[in-house]
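Asker: this is the structure alone, sequence omitted:
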């Protein structure tokens, strides 16, 4: 069975809460959600493009400052449906992680 692209659903979940630029999503991975999921800009931006091409998200461009163009992404209805379906799927077997903190806590 092919492995699901979980990054897609993480991004959809973030966009279901608020409109974000790619930079904002990258910052969320570096901070708020970085303790339990990681991704970098070389994965995020291509995924945003694929998701927009698939109709899961839409975007708008805004001029910030005098000439910086910033693209903001919003979840589309198809994206909301895909996110809901993914959230309702049963989890597969969880793979063990090498979490030093959890091991020290256990011991």
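Answerer: Looks like it came in fine. None of these values were measured; they are calculated from a predicted model.
Asker: use CA for all of it now, contacts and neighbours both
Answerer: Fine.
Asker: sec struct for the spatially closest residue to residue 21 that is not a sequence neighbour, please.
Answerer: Excluding its sequence neighbours, the residue lying closest to residue 21 (C-alpha to C-alpha, 6 or more residues apart in numbering) is residue 72, at 4.3 Å. Under DSSP: H, G, I helix; E, B strand; the rest coil, the three-state class of residue 72 is strand.
Asker: putting a second one here so we can go through both:
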């Protein structure tokens, strides 16, 4: 039995729904990175990072390759970068709209005094 597309999309977005996973994906946009570098850039315990990397790896959104004792992670494709950029644009639009509303509320407060 196949999963409806909307359900598969919901699962995909749930998989992305963790701040550490998003941060890892943002960092990997610049290219492959060893775990030790990810640990330096993300303030998290090694076991926590390992858990989040495993989720990303299982989903197929990142790959892991071993170079001696070093494990290097990379994005599987450029679409992830495009998705993160789209999210940034959407958030910018949302926050701009909220800022405009906040300004209107402040102006209305000044007028009513």
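Answerer: Perfect, thanks for sending it. What you see is a predicted model, and the numbers here were worked out from it, not measured in a lab.
Asker: picking up where we left off before, right, and the residue nearest to residue 21 of structure 1 touches residue 19 too?
Answerer: Yes: applying C-alpha atoms under 8 Å, one finds residue 72 of structure 1 in contact with residue 19, separated by 6.4 Å.
Asker: returning to what we had before: and the residue nearest to residue 21 of structure 1, what does it touch?
Answerer: 19-22, 59-62 (C-alpha atoms under 8 Å, 6 or more residues apart in numbering).
Asker: can I get the buried ones among those residues as something I can paste into PyMOL?
Answerer: Buried subset of the contacts of residue 72 of structure 1, written as a PyMOL selection, criterion 16 or more other C-alpha atoms under 10 Å:
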select buried, resi 19+20+21+22+59
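Asker: now do the buried residues in the helix or strand hosting residue 111 of structure 2.
Answerer: Secondary structure from DSSP states H and E places residue 111 of structure 2 in helix 79-112. Using 16+ other C-alpha under 10 Å as the test for burial, helix 79-112 of structure 2 gives 80-81.
Asker: for stretch 40-57 of structure 1, give me every contacting residue.
Answerer: Residues from elsewhere that reach stretch 40-57 of structure 1 (C-alpha under 8 Å, 6+ apart): 7-8, 12, 22, 25-26, 29, 58-59, 73-80, 82.
Asker: tell me which residue of structure 2 lines up with residue 26 of structure 1.
Answerer: Mapped onto structure 2 by TM-score structural alignment, residue 26 of structure 1 lines up with residue 39.
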